[in-house]
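*Asks:* after the sequence you'll find the predicted model.
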Amino acid sequence: MTTSKALYIIVIIGIIVFFNCLFNNFVYDDIKYIQQNTQIHNWDFNFIIGQSLFNGTGQYRPIPAFYFTALYSIFGEITFFYHIIQLILHIGIAILLFFLLKKFFSSTLSLFLSLVFLVHPIQVESVSYISSVGNLLFFLFGTLALFLSLSNEISRSRLVNICLLLLFSFLTKETGFLFLFIVMCYRIIFKKKNIRFFLLGGLVTVLVYFFIRFVIGEVYFGKFDIIPMHRLTFGERLINIPAIIFYYLKTFIFPLHLAILQNWVVDAIDLSHFYYPLFIDLLFFILVGFLGIYLYKKKREEFKTYLFFLLWLVSGILFHSQILPLDMTVADRWFYFPIVGLLGIGAVGFTSLKNILTKRSNLSRPAVVGGFMVCLFLIASLSLRTIIRNTNWTDQRTLLMHDIAVSDDYSKEDLLAVYFLHDKQYDLAITHMTKSIELNPVSVNINNLGTIYQLKGDYKKAKEIYYEALKLGQNSNSSYIYINLANLYTYHDDPKFAIPILKDKILPIYPNNADFWLMLAIAEYKVHNQVEALEAIRKALTLSSNPNILSIHNLIINKGPANVITQNDPGFTD
């Protein structure tokens, strides 16, 4: 198998398998991070590197912020271009992986492994889901850094390039730190040269990242009380590790039941949720351990390759095993890194078995043909499942309806309710939001239920629900609830109650938000506080030249009728 033929095969199969994802719409977080995120609709360096949707609540990802700002400025909301760039990245990474695997295995085996990586259904969430492009970018930067680290001699300029690529990987996604570990593992296992050189470079890179994040960006760590895994103690999270590892192994071998937003929690030590997954996990690692013992005794050079990929797999799984709580329990896109370690271990085992069989007798032609047909069947089966999974990502409703049937979850029910709300199907929205609250009652979904009733016109019910949400949200940032409550009082109830909420709960947090100053001006004007209304509307005008603000300003100046002021829809947290 020549290299050029292998590359053609990777490109052609990648295009065929993921072609139907190119015409999918924005779904899931694409709506929040791209469509509704005005921060990326214009170039603003402060949002790219400072507090924003991409940088905050525990994550710091300025490179995806830059990426989406650039794409939105060129393509707007034409999803085809987002998808095709993402597909090109994924195919490019599969090609890079092919070259990396060739350092350890034959060209034919490396091609097969690269194709499994390329077409496996667990990768759909990283390729078809636009907002997960950070998965591809961090892996791309990290893999390039690893490639530069393969040389025997490392010059200062090469080390600087390695550190820059690692920094880009860090700034894309926190998982990028795993590549620093992998680069160090490679140097220690295979080269044993320039170790201190790499350690110093890695330390400087980490310090630069911390400086950019904490000093320049002022983005720190956070905790999400609404996420089930974040409410568990360390010991309670450890109980979940067997089921988490089992999920990834099972999905890799039999990728049938795929779904987004999985927030299940193992809260009891029983047979089906703890002991059975633990038994399968132990069986897997015992088999992997026996392979390592055999290689250590018989084939020391192959043992190095085995150890390298074992560390790749284990580090990737541990990072996503809830030792530190993450924003969901499992996610298919989180296996983008660990799958390489699993494929590498499988390749080492296959090579060892093949060598044993070859020593005993030459492989017959029927055996070779049979092996080829098995590989062809595996790639075809995985590809077909991936093509089918791509169709689930067609649009928001299709994705959520399918995935709820696979694994119901409060967050998926919440998103589906918001979808029906935007479609003005209020009864369906109430049904699914109520189900979300039954599954996990938190301030977010209770607040969203209030907005549904407010838009439906049941203001009394909406107000009751907002106050119920405040009871659950009192230990976290409840500003979104106060915003909706102030909106309701301003437009549909007694505006005098909106004034203290705006002054005490909202504007101290958002002092430069023109919309909230506008709301305060309207509330003051409706209760006949002419002077206070003028002060608030003038403040709003200094912050924004929105025509609506100007028209309200003119109305207040001319003492026009307050009842002509139209309703402003409440906000959402999704």
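*Replies:* Sure, I can see it. Since the model is a prediction, treat every value here as computed from it, not as a measurement.

*Asks:* contacts, neighbours, all on C-alpha from now
*Replies:* Noted.

*Asks:* leaving out chain neighbours, which residue sits closest to residue 453?
*Replies:* residue 462 (5.1 Å; C-alpha to C-alpha, 6 or more residues apart in numbering).

*Asks:* do residue 161 as well
*Replies:* residue 145 (7.6 Å).

*Asks:* in a helix, the one you found, correct?
*Replies:* Yes: Residue 145 forms part of a helix when assessed by DSSP: H, G, I helix; E, B strand; the rest coil.

*Asks:* dump the residue contacts of it.
*Replies:* Applying C-alpha atoms under 8 Å, 6 or more residues apart in numbering to residue 145 gives the contacts 161-163, 165-166, 183.

*Asks:* residues in contact with the residue sitting nearest the centre point of the chain?
*Replies:* With distances taken as C-alpha atoms, centre = their mean, residue 132 lies nearest the centre of the chain, 5.2 Å away. Residue 132 makes contacts with 125-126, 333, as judged by C-alpha under 8 Å, 6+ apart.

*Asks:* again, but for residue 410
*Replies:* Residue 410 sits in contact with 435-440, where contact means C-alpha under 8 Å, 6+ apart.

*Asks:* just the residues contacting stretch 318-332, thanks.
*Replies:* 122-123, 125-126, 175, 224, 227-230, 234, 237-238, 240-241, 244-245, 247-248, 258, 260-265, 334.

*Asks:* ok, and here's another one to check against it:
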Amino acid sequence: MGITPQFPENRSGSILLPLVLAVVTVLAYLKVFSAGFISWDDTEYVLNNPDIRAINGTNLKLWFSSFYVGNYHPLTMFSYAIDWMIGKEEATVYHTTNLVLHVLNGLLVFSLFRKISDNVLTGFFVALLFALHPVQTESVSWVAERKNLLYGFFYLLAMHSWLRYIGGDEKHALLALLFGLGSMLAKPAALALPFSLLALDIWMKRDLRSIKVWSDKTPFLVMSVVFGIVGLKAQEAGSFLNLHPEHGFLDQLIYGGYAYAAYLLRLVFPYGLSVLYPYPPEAGAMHYAGTLLSLLLVAGGIYAWKKRLYMLAGGFVFYSANIFLVLQFVSFGEVLMADRYLYLPCLGLFFPLVHHLLSWNHSAFKRYTVAGLAVAAGILMLLTFRRNDIWTTEINFWAAISDRYPQSPIARYSLGAAYMKEGRYREASQHIDAALLAEPNNARALYNKGVLLLREKKLRSALETLNRSLAIEDNSKARFTRALIYQQSGDVAAALQDASAVIEQDPANARAHFIKGDCLEQMNNIPGAISSYSAALALDDREPMFYMRRGIAHAKTGSMPASLGDLSKAIEISPGMADAYYWRGMVKARSGQEPCADLAMAARLNFPEADAAPGYVALRLSRWIQDETECRRRETARARQPSPACHPYCGQCIAIRFLPDD
């Protein structure tokens, strides 16, 4: 089937085209190397995720037994752990891994459809459209979408193995099953795999009347059912199901029907793309028209099957199977549509399209077709290159969505949060207020407003706003922020109650353990405080504040070696942490050690108490220094003959000016 390849099936052609594909893909995504993290899930997956800080048995168990941001994907967490081991919080490492996976997926697409069509150009142009289409930028340029790339990698490997299996190599059925398992462990969306294998059967013209064609999918179907149940549990645990109860079942049917056609239109006309497409207030004429178009497309797919138009029929099955789960017939998440959902489904359109364009027998038309496809790929490459601008900064990211959907609460309050992180509170307030104007009872907009008010030190207003948010949705982030407000307001008991509730909801929240420790310390429960600080450190051993506060608590119990160890660790992690130097100096003084270097460093770093520390030390002679007379003698000698080796803030050579008159 297919046309004679323009590039002969020889060694040079087999090397040249994949090389071109890889190079142009990297060029299209050059900007991702300077992109950072986005607060939309990147924080939960990477920056605040203690489970990826090491590759060990404990974390391996956690990956396979935990849900992350409403998903179950242990293999994806393993890939993040590898990146953390390489580059810690360096975003470029994660973006590089994403791009490498996308390039590999492009090469797998090239190889797969080259074999299916027996046409190297068909495989090449299908892979070009797949790799360069701007709808893919969300999957490639967003660190949190690693799961899309990783599941796609194993999914395509499974299809390769299945192709070998139906070609007569029986052992590849087991390989396909193993690759399918890997795909489902990377993202539950892979549960569409058995239907994609059916599409492959159609493309290869297997006899669907054969029982074997259906029975050999049984292990894949069983696996899909299991992972489908797990996926629903994960969405439920993450509170991602039915976030829009105002839309009834009929509305969801209309929205799903509309999305089926709208996704295809975005592949054909990549104009007005957005990272997310919010729910409308209600279904309108556009959504009903889209549903009607979808029904016509489904009828066309059935017609193609009846007429034995195998390329079209297989494409219809592949696209439908892979897009069906994200059509919001069962409402999940905050948005109606998202470009990332097209990562693999797009192949259901690209392959039949390219195959039929290159199947024309007229030689002149073939040349024009190849040239036209090359031009189309070039245009898509430029669009992708430009679209990656939005991933360079978080403000660019949310501003692009907000400009596209100015009435979208999620876009506006998220843009406000991005401005807030930059300290641009006026702009933050404008966008968060706009979100609340559009949807006054949006719990997450209220949460962001509460955080902004807290940053502006408007504690009472912040508390009222967070109470409103929590009355709508019991969110651990909002409860944690309220704990901070109670802590700053001096209501230690309320802060402790909220921090404990957060830990119950999210046991891996290191900061909640820290706040609990602070509350217990203020209540003079020092052993309890040390225990909570230790729990925080078990979850995040790179936070210097946790070490410093545990060190201070150890000092209160008289455990000076443990205190000095923690304070020294805090300084090792954060050499500019002035208060850690101050407290280490004070603990050294109490232990009879020389504190002058630490107090001097604290003073140089402008720690407020450091200037007063020498006087405080001298006034507490029995506790902090051994001999007041010796201290005064040294100070007098220094006054008579200054020595550059003696710092004026030396803990034992204290300045007379801080002492009261005798």
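*Replies:* Alright, I've got the coordinates. Predicted model, so just to flag it, every value in this text is computed and none were measured.

*Asks:* now do the SS call for the residue nearest to residue 453 of structure 1.
*Replies:* What three-state DSSP gives for residue 462 of structure 1 is helix.

*Asks:* mind listing what's buried along stretch 170-179 of structure 2?
*Replies:* Using 16 or more other C-alpha atoms under 10 Å as the burial criterion, the residues of stretch 170-179 of structure 2 that qualify are 172-173, 175-179.

*Asks:* out of those residues, which is nearest to residue 400 of structure 2?
*Replies:* Taking C-alpha to C-alpha as the measure, residue 400 of structure 2 sits nearest to residue 179 out of these, at 36.9 Å.

*Asks:* residue 65 of structure 1 is in contact with residue 54, isn't it?
*Replies:* Yes: counting by C-alpha atoms under 8 Å, residue 65 of structure 1 does reach residue 54; the two are 6.1 Å apart.

*Asks:* anything in contact with each of the two?
*Replies:* In contact with both residue 65 of structure 1 and residue 54: residue 48, using C-alpha under 8 Å, 6+ apart.

*Asks:* could you pull out the strands for the stretch 301-450 of structure 1?
*Replies:* Counting by DSSP state E, counting those that start in this stretch, the stretch 301-450 of structure 1 forms no strands at all.

*Asks:* hmm, I typed the wrong one, I wanted structure 1.
*Replies:* Using DSSP state E, the strands of structure 1 run over 55-56, 59-60.

*Asks:* which helix runs longest in structure 1?
*Replies:* What stands out as the longest helix in structure 1, according to DSSP state H, is helix 365-392.

*Asks:* in helices only, show me the contacts of residue 410 of structure 1.
*Replies:* Residues of the contacts of residue 410 of structure 1 located in helices (DSSP H): 435-439.

*Asks:* now, of these, which are buried?
*Replies:* 435-437.

*Asks:* a markdown table for the contacts of residue 132 of structure 1, including distance to residue 22 of structure 1?
*Replies:* A markdown table is the format used below for those (distance: C-alpha to C-alpha, whole Å):
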| residue | distance to residue 22 of structure 1 |
| --- | --- |
| 125 | 14 |
| 126 | 13 |
| 333 | 18 |
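
*Asks:* now intersect those residues with the helices, please.
*Replies:* 125-126.

*Asks:* among the contacts of residue 132 of structure 1, pick out the one closest to residue 425 of structure 1, please.
*Replies:* For those, the minimum distance to residue 425 of structure 1 (C-alpha to C-alpha) is 28.3 Å, reached by residue 125.

*Asks:* the residue nearest to the centre of structure 1 maps to what in structure 2?
*Replies:* Residue pairing (TM-score structural alignment): residue 132 of structure 1 is matched to residue 145 of structure 2.

*Asks:* circling back: so of the contacts of stretch 318-332 of structure 1, which ones are in helices?
*Replies:* Using DSSP H, the contacts of stretch 318-332 of structure 1 in helices are 125-126, 234, 237-238, 240-241, 244-245, 247-248.

*Asks:* which PyMOL command selects the buried ones in the contacts of stretch 318-332 of structure 1?
*Replies:* Buried subset of the contacts of stretch 318-332 of structure 1, written as a PyMOL selection, criterion 16+ other C-alpha under 10 Å:
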select buried, resi 122+123+125+126+175+227+228+229+230+237+240+241+244+245+247+248+258+260+261+262+263+264+265+334
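
*Asks:* name the nearest residue to residue 478 of structure 2, ignoring sequence neighbours.
*Replies:* residue 447 (5.8 Å).

*Asks:* just to revisit the earlier point, ok, and the contacts of residue 145 of structure 1 in structure 2?
*Replies:* Checked against structure 2 using both residues aligned by TM-score structural alignment, their matches' C-alpha atoms under 8 Å, these keep these contacts: 161-163, 165-166.

*Asks:* those: which two are farthest apart?
*Replies:* 161 and 166 (8.6 Å).

*Asks:* and the closest residue in space to residue 209 of structure 1 that isn't next to it in sequence, what does it touch?
*Replies:* The shortest distance from residue 209 of structure 1 to any non-neighbouring residue, by C-alpha to C-alpha, 6+ apart, is to residue 167 (6.6 Å). Shown in contact with residue 167 of structure 1 (C-alpha under 8 Å, 6+ apart): 205-206, 208-209.

*Asks:* ok, the residues you listed in structure 2: which stay?
*Replies:* Comparing the contacts of residue 167 of structure 1 with structure 2 on both residues aligned by TM-score structural alignment, their matches' C-alpha under 8 Å, the contacts found in both are residue 205.
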